[in-house]
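1. Give me a 3D structure for the following:
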Amino acid sequence: MELLSSRVILRPRDPARSLAFYRDTLGLAVYREFPGGTVFFLGQGLLEVSGRGASAPGDALALWLQVRDLARTVEDLRGRGVPVLREPRREPWGLHEAWISDPDGLRLVLVEVPEGHPLRTDLRDPPPS
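-> Now for the predicted structure:
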């Protein structure tokens, strides 16, 4: 299978509330709008908020969102009235993470990749000299 693109699709219980959260509160840039839905940029991915769901997403699903400065991001979101479920901390795997949630309770894991972490390391062999 050859993949050309991908996106996560959310079916919120209250579409207007979720649209306002992702667009206005988080400030995500709009990739595309269509009748009944909006697609947002998520760094190298896309998030579609469309339709209407009947239930909360549950705790088996989370969105992993990498940010440049976790402390600043958390303080900015707190200032916008977003409750912080878990304060920023360094995880055993070396990433700095904090948790918030969207209006339906979907957990958003905010991640800062610190200097020296393997995710920032180019593991390819250096070019021959």
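2. from here on, contacts and neighbour counts on C-alpha atoms
-> Noted.
3. can you count the residues close to L47?
-> Neighbours of L47 under the rule other C-alpha atoms under 10 Å: 21.
4. so it makes contact with L10?
-> Yes - under the criterion of C-alpha atoms under 8 Å, L47 makes contact with L10 at 7.5 Å.
5. structure for this one too, so we can compare:
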Amino acid sequence: MVYRSAFPMLICDDLARSIAFYCDALGFTVTYRFPADGDPAYVAVDLPDGSKLGLGQVAPDGKGVHGLPQRPTTGHAFELCVYHDDVDTAVADLERRGHPVLQAPNDTPWGERIAFVADPDGNPVMITAPA
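-> Sure, this is the predicted structure:
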């Protein structure tokens, strides 16, 4: 047996707000939603290059289908790296949309320009490009 693909799934406190961040601000497209009608409990989103994320609403009982608690979390177990052609322009747009900038754009010793913003649940999202 060979594993063929993987993608991270985020549990969101406010799914609609997270969908807006990942789709409207970062350019993902919703490719699947459950349930199909009404407010979704889960959506899959993709970027044009095939990168995928799953976004799910915290369950009403606070437990996932695996039975483990979804909240509270401690620290940030998740960070997302998203490539963009122009880090400064991308971060300025995200800030204009009201998303907190955690670290302003800067050049790294390993040859990338990076910045960090927070998604609606406070997860760090690194915006990066070659320096």
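6. quick one: the strands in the second structure?
-> 9-12, 29-34, 42-46, 52-57, 80-83, 101-107, 112-118, 124-130 (DSSP state E).
7. could you say what helices and strands the helix ranked longest in the first structure packs with?
-> In the first structure, taking DSSP state H as the definition, the longest helix is helix 70-79. Secondary-structure packing of helix 70-79 of the first structure (3 or more C-alpha pairs under 8 Å, 6 or more residues apart in numbering; DSSP states H and E): strand 86-90, strand 96-101, strand 107-112.
8. TSV please, covering these and showing distance to L26 of the first structure and mean neighbour count.
-> Putting those into TSV (distance: least, C-alpha to C-alpha, whole Å; neighbours: other C-alpha atoms under 10 Å) gives the following:
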stretch	distance to L26 of the first structure	mean neighbour count
strand 86-90	17	14
strand 96-101	11	20
strand 107-112	11	20
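9. among those strands, which is nearest R80 of the first structure?
-> strand 96-101 (12.4 Å; C-alpha to C-alpha).
10. matching residues in the second structure for the closest one?
-> Mapped onto the second structure using TM-score structural alignment, strand 96-101 of the first structure covers residues 113-118.
11. How about the contacts made by the nearest residue to F116 of the second structure once chain neighbours are set aside?
-> Once flanking residues are discounted, F116 of the second structure sits nearest to M126: 4.4 Å by C-alpha to C-alpha, 6 or more residues apart in numbering. Contacts for M126 of the second structure (C-alpha atoms under 8 Å, 6 or more residues apart in numbering) come out as 79-82, 114-117.
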